[in-house]
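Participant: Below are the sequence and a predicted model; questions follow.
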Amino acid sequence: MGFGHLLEMRVRFLPTQMAYWLMENFDYKTSELLIDDNVKIKVTEDDVCRVFGFPKGGEEINRFLYSACNALSMQWVSLFNVRHRDNIKIKAVLDKMLGEVDGGPWFKRHFLIAMQFSLIESYPNGTVHPFVMRCLEDLNVVRKWNWAGYMLKALIQHAQSWADNGKKIFCGPILFLVLVYVDRMHMEGSNVPRTIPICVNWSGSELLQRQKLEVDKKYFGSGSLRGPIPLPAIEQLEPANVGRNVAVSFEQSPESLLRSRMLKISREIGEKARFLKSVMLEASVEHRRSLVFKECLVTCSLISGIRLVENLTESTQSEHIAAPTEVPPATVANIDTQNVCSFFP
């Protein structure tokens, strides 16, 4: 259907200060991000394709006509134990989706409805209004709909509503605006590779790091503007390719593509190391002294090749752990868990 790469997204939270600044500086009348008096970023349907890889078909998605598909809407509501469709919450939709273990038609419909709620537009009370239901009758032609245009229109409509209602709650595609901004405005110290779709390149922690870089400079918009990533050839946007996350490099040379992939791999390794470090730092003294905690250190040391543990012996290892021959003997009980975290970046 052209949405499989969304499963590779790693953003779990947003840089809220940056997001608010972007909303303050987005002109919904011209669909432009106003960075300063001399720098503007025009936000278009093509940017949706770059960020999320959404299809850009010829059929318009009209959010006000979703009830026109009455039979399918009623069938969808009947799957939930509710009296009215306005009582369906996003958690219930996700539970239904995960229950479709065979990945059949209703898994795909639940997935796209959840995607609409999470990435395009939602309601602040958590109820789900399936504005895309009309697009889900025939799942073989989902790509004929203009999903990119739908997201851009939702951004403009919700930005206007946000401005008109005291700038309280924004229910539009804020992550889209954030990713457009961090991709187009480059800052020294941010080494995220530029590939399509952009959404799989950034994690929540990297967005927070980018926000910190700008906060430290005392203001947002302090980077240098760069051009948009060239969109790939049309055959690379076909379902067989997009669903497999075909990455199109900003620079098409094999060397730059290899460098981007290596940066992505090293970044992911660093993230996992920092996560492990945070787990160790948060562990209580009592937990650090436990045999289970120390055996976890042994396992991490053997898997990662990082010398978290200075010495091991066969007699003190778990029955599922095999020590490398080059590691000198010692005991698990003598592992210094207080100094382990110094091995992590």
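Facilitator: It's in. Numbers count the residues shown, from 1 in each chain.
Participant: going forward, measure contacts and count neighbours with C-alpha atoms only.
Facilitator: Will do.
Participant: Just give me how far the lengthiest helix in the chain sits from the chain centre.
Facilitator: In the chain, taking DSSP state H as the definition, the longest helix is helix 254-282. Distance, stretch centre to chain centre, for helix 254-282: 16 Å (Cα atoms, centre = their mean, to the nearest Å).
Participant: Buried residues in the helix or strand just after it, which are they?
Facilitator: Counting by DSSP states H and E, the element after helix 254-282 in chain order, helix or strand, is helix 285-288. Buried positions in helix 285-288, judged by neighbour count with 16 or more other Cα atoms under 10 Å: residue 288.
Participant: On the C-terminal side of helix 285-288, identify the next helix or strand.
Facilitator: Where DSSP H and E defines the elements, the next helix or strand beyond helix 285-288 is helix 291-304.
Participant: can you state the direction angle for that next one and helix 254-282?
Facilitator: Interaxial angle, helix 291-304 versus helix 254-282 (axes from the mean of the first three to the mean of the last three Cα atoms, to 10 degrees): 170 degrees.
Participant: where do the strands sit along the stretch 101-250 of the chain?
Facilitator: Using DSSP state E, counting those that start in this stretch, the strands of the stretch 101-250 of the chain run over 185-186, 195-196, 224-225, 248-249.
Participant: As CSV, these with mean neighbour count and distance to residue 117 would be great.
Facilitator: Listed next are these as CSV, based on neighbours: other Cα atoms under 10 Å; distance: least, Cα to Cα, whole Å:
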stretch, mean neighbour count, distance to residue 117
strand 185-186, 18, 27
strand 195-196, 24, 22
strand 224-225, 14, 31
strand 248-249, 21, 27
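Participant: so which of those comes closest to residue 285?
Facilitator: Evaluated over the strands of the stretch 101-250 of the chain, closeness to residue 285 peaks at strand 185-186, with 42.6 Å, by Cα to Cα.
Participant: Now do the closest one: everything it contacts.
Facilitator: The contact list for strand 185-186 (Cα atoms under 8 Å, 6 or more residues apart in numbering) reads 221, 223, 224, 225, 226.
Participant: Looks like the last one contacts residue 187 (just checking).
Facilitator: No: taking contacts as Cα atoms under 8 Å, residue 226 lies outside contact range of residue 187: 10.4 Å.
Participant: this is the other structure I want to compare:
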Amino acid sequence: MPREISHYLVRQFDYSKCAFTLENGEEVKIEEEDVQMILGLPRGELDIIEYENIETDDKLKAFRTRWGNPVNGAPLVPMKMIENKAADNNFKIDFVLFMVSYFLWCDHLSQVSRHRILKSISDVDNIKKFNWCKFVFEGLVNSCEKWKGNEKRHYQGPQTFLILCYVYKVSNPELGGINDYRFPILSCWNDTMLKFRLDTEWANGGFGRGSDVGRIPLSPLQNEKTTKDEGEYEETYQDRGQTRRWI
């Protein structure tokens, strides 16, 4: 993804309004529901609690024993997971940590792992019960506020979500786009399509020159949260007969 679009969107994002402004003055509102629609993440009842910077305990010590310094350990996680081969609880914890660090936060430059979430995800049975949408949404607001205090630094935040939200909610008829969206919106795009859309915008006057089309309805969308007999958390979405469950 081009660095230009990330910087553009963060500069245009007003964290006090939770919206970014297009070139025509329209404000594109972002809400927690958009995270769910775009990324398809669970939206449970538990909040994700992170370690404070100086805080430590046995769970964090165990992680450091496996991976070393969490500041530069994120790039090694997939290789080590393959080498270990065991599909145990450590595998689940490491997988979630890697996805949060590299997919949700996209902090490729500094390669810092989001190890502070170990305070919550070390209990693997609770991973599906957390409100991951709230985690990403609040992370977007807080990271944009922090970045605007020092714009010379690279942006550390949920870039993937922000860019997908932009291409989903902002339409420019001259550039074409996706007409048949499905849930989650992430599944409608691939690298080639996204690069074409953004490169075309860049070559035709720059970003932010479309209009806000809001949250495009897919079809009647139901979000049900139930607790099964064994205590498993289920989050079901029905979209054109499709059902997604987080079990």
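Facilitator: In hand now; what should we look at? No experiment lies behind these values; they were computed from the predicted model shown.
Participant: what's around the aligned partner of residue 98 of the first structure in the second structure, how many residues?
Facilitator: Using TM-score structural alignment, the partner of residue 98 of the first structure in the second structure is residue 82. Counted with other Cα atoms under 10 Å, residues neighbouring residue 82 of the second structure total 11.
Participant: Name the residues of the strand or helix carrying residue 82 of the second structure that come out as buried.
Facilitator: Secondary structure assignment for residue 82 of the second structure, by DSSP H and E: helix 77-84. Judged by neighbour count using 16+ other Cα under 10 Å, the buried positions of helix 77-84 of the second structure are 77, 81.
Participant: By how much does it deviate from the first structure on average?
Facilitator: Superposing on the first structure and averaging over aligned pairs (mean Cα distance after the TM-score superposition for the first structure), helix 77-84 of the second structure comes out at 2.4 Å.
Participant: contact partners of that helix?
Facilitator: Helix 77-84 of the second structure has contacts (Cα under 8 Å, 6+ apart) with 67, 91, 94, 95, 98.
Participant: Please say which position in the first structure the second one maps to.
Facilitator: With TM-score structural alignment as the criterion, the equivalent of residue 91 of the second structure in the first structure is residue 107.
Participant: Just list the residues touching its match, thanks.
Facilitator: Contacts for residue 107 of the first structure (Cα under 8 Å, 6+ apart) come out as 96, 97, 98, 100, 101.
Participant: what about the second structure, which of these hold up?
Facilitator: Using both residues aligned by TM-score structural alignment, their matches' Cα atoms under 8 Å, the second structure keeps these contacts from the contacts of residue 107 of the first structure: residue 97.
Participant: any idea how far residue 35 of the first structure lies from residue 223 of the first structure?
Facilitator: For residue 35 of the first structure, the distance to residue 223 of the first structure equals 10 Å [Cα to Cα, to the nearest Å].
Participant: of those two, who's got more company?
Facilitator: Applying other Cα under 10 Å to residue 35 of the first structure and residue 223 shows that residue 35 carries more neighbours, namely 20 against 15.
Participant: how about the more buried one, what's its match in the second structure?
Facilitator: Mapped onto the second structure by TM-score structural alignment, residue 35 of the first structure lines up with residue 22.
Participant: Am I right that its match is in contact with residue 210?
Facilitator: Yes: with contacts counted by Cα under 8 Å, residue 22 of the second structure reaches residue 210, the gap being 7.4 Å.
Participant: In the second structure, what stretch matches stretch 168-175 of the first structure?
Facilitator: Using TM-score structural alignment, stretch 168-175 of the first structure corresponds to residues 153-160 of the second structure.
Participant: tell me how far the ends of the matching stretch are from each other?
Facilitator: 18 Å.
Participant: do the same with stretch 51-65 of the first structure
Facilitator: End to end - Cα to Cα - stretch 51-65 of the first structure spans 26 Å.
Participant: Off-centre distance for it?
Facilitator: Distance of stretch 51-65 of the first structure from its chain centroid, counting by Cα atoms, centre = their mean, is 20 Å.
Participant: how many other residues sit next to residue 173 of the first structure?
Facilitator: Neighbours of residue 173 of the first structure under the rule other Cα under 10 Å: 23.
Participant: likewise residue 61 of the second structure?
Facilitator: Residue 61 of the second structure - counted by other Cα under 10 Å - has 12 other residues nearby.
Participant: Would you check how far apart residue 62 of the first structure and residue 71 of the first structure are?
Facilitator: Using Cα to Cα, we find residue 62 of the first structure at a distance of 18 Å from residue 71 of the first structure.
Participant: so what's the closest residue to residue 34 of the first structure other than its chain neighbours up against?
Facilitator: With Cα to Cα, 6 or more residues apart in numbering as the criterion, residue 34 of the first structure has its nearest non-adjacent residue at 4.8 Å, and that residue is residue 40. The neighbours of residue 40 of the first structure, taking Cα under 8 Å, 6+ apart as the test, are 32, 33, 34.
Participant: Apart from its chain neighbours, what residue comes closest to the first one?
Facilitator: In this structure, residue 32 of the first structure finds its nearest non-sequential neighbour in residue 42, 4.5 Å apart by Cα to Cα, 6+ apart.
Participant: Show me the helices in the second structure, by range?
Facilitator: Along the second structure, counting by DSSP H, helices occupy 3-12, 32-39, 58-67, 77-84, 89-99, 118-121, 132-147, 159-169, 191-203.
Participant: what's the closest of those to residue 238 of the second structure?
Facilitator: Smallest distance to residue 238 of the second structure across the helices of the second structure (Cα to Cα): 11.9 Å, for helix 32-39.
Participant: could you give the angle of the closest one to strand 233-239?
Facilitator: Inter-element angle recorded for helix 32-39 of the second structure and strand 233-239: 80 degrees (by the same axes, to 10 degrees).
Participant: any idea what residue 142 of the second structure aligns with in the first structure?
Facilitator: By TM-score structural alignment, residue 142 of the second structure lines up with residue 157.
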